[in-house]
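Visitor: missing the sequence, but the structure's below:
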């Protein structure tokens, strides 16, 4: 009975991983990069390579807001942090679409448009939405992958009966197949707590999408259950415009009152509703730079008088949910933990790709000519080295395309995204055509693109590695160093694969 149950778990582990492994790798890869999304922003947006301001004044930023969006129904100012030193102004345009412009925090001067979605607007949302907006399809696919990952972790423990032994077993000197399986087991066991917590917390974060009727069940006696849930769980205050002109009071006293109410912690953003109207009001939401929990604590001030209109602090249940969200997204300042998250995410990538490779090697001799095998082989290449190649092409395009670039009606930011997806698609085609030989070719391409990205950053911005290291500007220096480290790993992998291919050819030749 036990053996039969374990065999069923082995079957489930194999086929769930095979069907959803490509999707899981994309989620883990983009999640790993999202740990440093703000640093990727600095690399891809040279105009924002600023020093964090010593003091903060909101008056210059408001002056810019009046010039940039005088008729907007609201302004939201994202305040500078040590990781995002610029101030960002968000405002809706005439069609209701949200636009933004980056501001120099000291002067409020608008920075030149950088024409990129960079890390925080492309890589980070890709991790949980895949940029598939229709019917929230991306969220649902990521949720499906999350449920699959939980089942893979549990079934993996059942299949591998000696997890403690796996912790101390990695025979790198052995043949590629043996070393690959050891690495799969090792990363699975070492990363198990991290992978489980990250997967479960990701599902908890978007529980309202996966269970949209939860608010209706909880507030079945309310006329608007969803509105009641938002009001009590997330906080909400609003009032309509008066339709008469009004003057906005200075924001600095409101800022000081917010800091006093939040034990010295300032807001993450300041939002002005109905600017220029007599019924304007100001919303401030507490920063979470120094705590794990992503805050929903809010203060609302009357725009004309500066008096407090409404204060919200989340209840214990919502605080728990926001703590889980903060644990997943790690937007607080803790650099050692940030590096551990990055390593944990990459260990998940290694675990997935080694599982793919083990499946392929176990069936290569018997099924190499079959269509299903070739499909999985090309899918594996495209989903692993392919998405890495696409990401590096995204970086290279960012440094090559001029800021004013336009093509076929698409602006620069969209062109970068097109480069990403076209290169990714090309990697799949290359994998299906070249099969096992595609690994080596794409590893060499990864190495070349990574080095090219570092060189192009030096040429186009002047911030070469020696300069950024000497100045201690780690967002850009760290990005360049990681690109070079990735190039080194890609070269090592390509050489190792070349040696493996030579051994395999000799075995075929001499029987």
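Guide: Structure received. No experiment lies behind these values; they were computed from the predicted model shown.

Visitor: From here on, just use CA atoms for contacts and neighbour counts.
Guide: Fine.

Visitor: Stretch 213-224: end-to-end distance?
Guide: Counting by CA to CA, to the nearest Å, you get 12 Å between the two ends of stretch 213-224.

Visitor: Contacts made by that stretch with the rest, please.
Guide: Stretch 213-224 has contacts (CA atoms under 8 Å, 6 or more residues apart in numbering) with 208, 225, 226, 228, 229.

Visitor: From the chain's centre, how far out is that stretch? Work that out for me.
Guide: Chain-centre distance of stretch 213-224: 32 Å, with CA atoms, centre = their mean, to the nearest Å.

Visitor: what do you get for stretch 398-418?
Guide: 21 Å.

Visitor: Buried residues in stretch 92-105, which are they?
Guide: Using 16 or more other CA atoms under 10 Å as the burial criterion, the residues of stretch 92-105 that qualify are 92, 100, 101, 102, 103, 104, 105.

Visitor: Quickly note the distance from residue 422 to residue 415.
Guide: Noted for residue 422: a distance of 10 Å to residue 415, by CA to CA.

Visitor: okay, these two: which has more neighbours?
Guide: residue 415 (21 against 14; other CA atoms under 10 Å).

Visitor: Would you tell me what helix or strand that one is located in?
Guide: Taking DSSP states H and E as the definition, one finds residue 415 inside helix 412-434.

Visitor: Could you tell me how far the spatially most central residue of the chain is located from residue 357?
Guide: For the chain, the residue nearest the mean C-alpha position is residue 124 (2.5 Å; CA atoms, centre = their mean). As judged by CA to CA, residue 124 and residue 357 stand 27 Å apart.

Visitor: Please compare the first structure with the one that follows:
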């Protein structure tokens, strides 16, 4: 009796089209999203590397807002009327005070140590303000267009994952198959299957939770139906927002430390993440104290709002079940909580997503070349150039930005924008180089070799400009700096090994039957 297949061939064939073209058309975008998301897992550590003045020891106890922060606000405002100010308090991974004031004449930013001593301007966007926003918005803020694009690509990733499971009926066999020797194309196909199967639960979770985070923006109908004022009403009503206008009558701001103590009592413990003061010096002043999420998965920071003059609690309401679930899933995606082994797992599995996407693009390129002999066709060349630019080219741009961060003078005007210009300049140059060379195949070897050199240069420049070479950083307990340098050196070694491997002559082509699985 003939055995009936678990998945019918017709269904597998039907799933092949969305799987292939979702990857080919949006693979480059997904590579940016996954790579920058992986870096964002260690954004505070990369910030310490890119901002040498913030390489401080974490404070041993809580910071007094009245003794350390309020005098700092007075110095920064320099007598100007302040409409409001915000401070993020130091913690283990980010050991500095970060302030932002809205005053007459514009916004004032400052960074200080835990005792209130001002630090030099950081002169860079760092990972938190460049790599992380690039992950979820592509730095296209007008009309949330970047978030819309990322949302569409994320849904396409879910389609690719589900259709991939249906296409690859030998999913359990693929889990134990990786032939790293012999034919390169067979190795790439095995890598695609292995990363797809091994990290499938993570990829499904991270894609789904990414959609959940931005659902209130891209699917606003439910938000509009439940909360007045649309997306702003959602965040105000559902996540502890509060607002009231100025009264126009002067009144002194009450001490802030008792408000912090009361907020911690209402929370039943926990640390303060940040504090926001609105309308200071006015009778309608109010203070929002928000909890740090370092000790929990959920991003529910349980804000407590106080009257700024009397110090009485104005608002403290628990989240509803739907919003609580959304905050939990958001925290599962962003992994802001302290758990070092899980953080490394997120980082490695995120990079496995890059390997999955990149190997899928390579499989498509090699299948087309093997089946049709097309090397210089326009479509093939475009995908080839895009694949090179969004894999090795993206790595080159990131390393070039980090090298520029250490090479540019600390007092250079518009230094942060110069670093951004280096990033996009190198990225565009790598794409042009890949396009010009793609007729004979993408220039993988030359670009991986350049990446190896840049990674070593980053470590060398950091040691020369700050004195914190890896051994010194380790001796001084600057584990963030040591960790970033170590990953850079590992990147250099892997890129150099890849360049050597790519320099070897090919040992043949993958068989037709194996190419069908690409």
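Guide: The structure has been received and is ready for your questions. The model shown is predicted, which means the values in this text are computed figures rather than measured ones.

Visitor: circling back to that earlier point, and the contacts of stretch 213-224 of the first structure, which is closest to residue 30 of the first structure?
Guide: residue 208 (22.7 Å; CA to CA).

Visitor: and residue 151 of the first structure, what does it touch?
Guide: Contacts of residue 151 of the first structure (CA under 8 Å, 6+ apart): residue 13.

Visitor: What lies in contact with the helix holding residue 415 of the first structure?
Guide: With CA under 8 Å, 6+ apart, helix 412-434 of the first structure has contacts from 115-117, 374-375, 377-383, 385-387, 389-391, 393-394, 397-398, 401-407, 438-439, 442.

Visitor: Provide the aligned range in the second structure for that helix.
Guide: Mapping helix 412-434 of the first structure onto the second structure (TM-score structural alignment) gives residues 415-437.

Visitor: Mean distance of the matching stretch to its aligned residues in the first structure, please.
Guide: Taken over the aligned residues, the distance from stretch 415-437 of the second structure to the first structure averages 0.7 Å (mean CA distance after the TM-score superposition for the first structure).

Visitor: Show me how far that stretch is from its chain's centre.
Guide: On CA atoms, centre = their mean, the centre of stretch 415-437 of the second structure falls 20 Å from that of its chain.

Visitor: Kindly report the same for stretch 203-211 of the second structure.
Guide: 14 Å.

Visitor: With the first structure overlaid, report how far it is off on average.
Guide: Compared with the first structure after fitting, stretch 203-211 of the second structure deviates on average by 0.4 Å (mean CA distance after the TM-score superposition for the first structure).

Visitor: Using neighbour counts, pick out the buried residues of that stretch.
Guide: In stretch 203-211 of the second structure, counting by 16+ other CA under 10 Å, buried: 203, 204, 206, 207, 208, 209, 210, 211.

Visitor: same thing with stretch 62-80 of the first structure?
Guide: Neighbour count says stretch 62-80 of the first structure has 62, 64-65, 69, 71-80 buried, by 16+ other CA under 10 Å.

Visitor: Please list the outside residues in contact with that stretch.
Guide: So stretch 62-80 of the first structure is in contact with 52-53, 61, 86-94, 105, 108-110, 267-275, going by CA under 8 Å, 6+ apart.

Visitor: before we move on, the earlier item: show the buried residues in the contacts of helix 412-434 of the first structure.
Guide: With burial judged by 16+ other CA under 10 Å, the buried subset of the contacts of helix 412-434 of the first structure is 115-117, 374, 377-383, 385-387, 389-391, 393-394, 397-398, 403, 438-439, 442.

Visitor: circling back to that earlier point, I'd like to know which of the contacts of stretch 62-80 of the first structure are part of strands.
Guide: Residues of those located in strands (DSSP state E): 87-92, 267-273.

Visitor: quick one: contacts for the residue mapped onto residue 82 of the first structure from the second structure?
Guide: The alignment partner of residue 82 of the first structure in the second structure, by TM-score structural alignment, is residue 92. Residues near residue 92 of the second structure by CA under 8 Å, 6+ apart: 57, 58, 59.

Visitor: Could you do residue 515 of the second structure as well?
Guide: Listed by CA under 8 Å, 6+ apart, the contact set of residue 515 of the second structure reads 363, 367.

Visitor: What does it correspond to in the first structure?
Guide: Aligned by TM-score structural alignment, residue 515 of the second structure pairs with nothing in the first structure.

Visitor: try residue 455 of the second structure
Guide: With TM-score structural alignment as the criterion, residue 455 of the second structure matches residue 450.

Visitor: Which helix or which strand is home to its match?
Guide: helix 437-461.

Visitor: how far apart are that helix and its match in the second structure?
Guide: Mean deviation for helix 437-461 of the first structure: 0.6 Å (mean CA distance after the TM-score superposition for the first structure).

Visitor: Show me what that helix is packed up against.
Guide: Packing partners of helix 437-461 of the first structure (3 or more CA pairs under 8 Å, 6 or more residues apart in numbering; DSSP states H and E): helix 371-400, helix 412-434, helix 474-510.

Visitor: and the residue nearest to residue 301 of the first structure when sequence neighbours are not counted, how many neighbours?
Guide: Excluding its sequence neighbours, the residue lying closest to residue 301 of the first structure (CA to CA, 6 or more residues apart in numbering) is residue 308, at 4.4 Å. Here the number of neighbours of residue 308 of the first structure (other CA under 10 Å) works out to 17.

Visitor: same question, the one 3 residues further on
Guide: By the criterion of other CA under 10 Å, residue 311 of the first structure has 16 neighbours.

Visitor: Not counting sequence-adjacent ones, nearest residue to the equivalent of it over in the second structure?
Guide: Correspondence of residue 311 of the first structure to the second structure, assessed by TM-score structural alignment: residue 316. Of all residues not flanking residue 316 of the second structure in the chain, residue 304 sits nearest, at 5.0 Å (CA to CA, 6+ apart).

Visitor: Kindly provide the distance from the one you found to residue 121 of the second structure.
Guide: Residue 304 of the second structure is 31 Å from residue 121 of the second structure, by CA to CA.

Visitor: swap in residue 184 of the second structure?
Guide: From residue 184 of the second structure over to residue 121 of the second structure (counting by CA to CA), the distance is 48 Å.

Visitor: If you count surrounding residues, which of these two has more?
Guide: Each of residue 184 of the second structure and residue 121 has its neighbours counted (other CA under 10 Å); residue 184 has more, 20 against 15.

Visitor: residue contacts, residue 206 of the second structure?
Guide: residue 333.

Visitor: Closest one of the contacts of residue 92 of the second structure to residue 493 of the second structure?
Guide: If you rank these by distance to residue 493 of the second structure using CA to CA, residue 57 comes first, at 30.7 Å.

Visitor: Can you get me a residue count around the residue mapped onto the closest one from the first structure?
Guide: Matched to the first structure by TM-score structural alignment, residue 57 of the second structure sits across from residue 51. Using other CA under 10 Å, residue 51 of the first structure is surrounded by 16 other residues.
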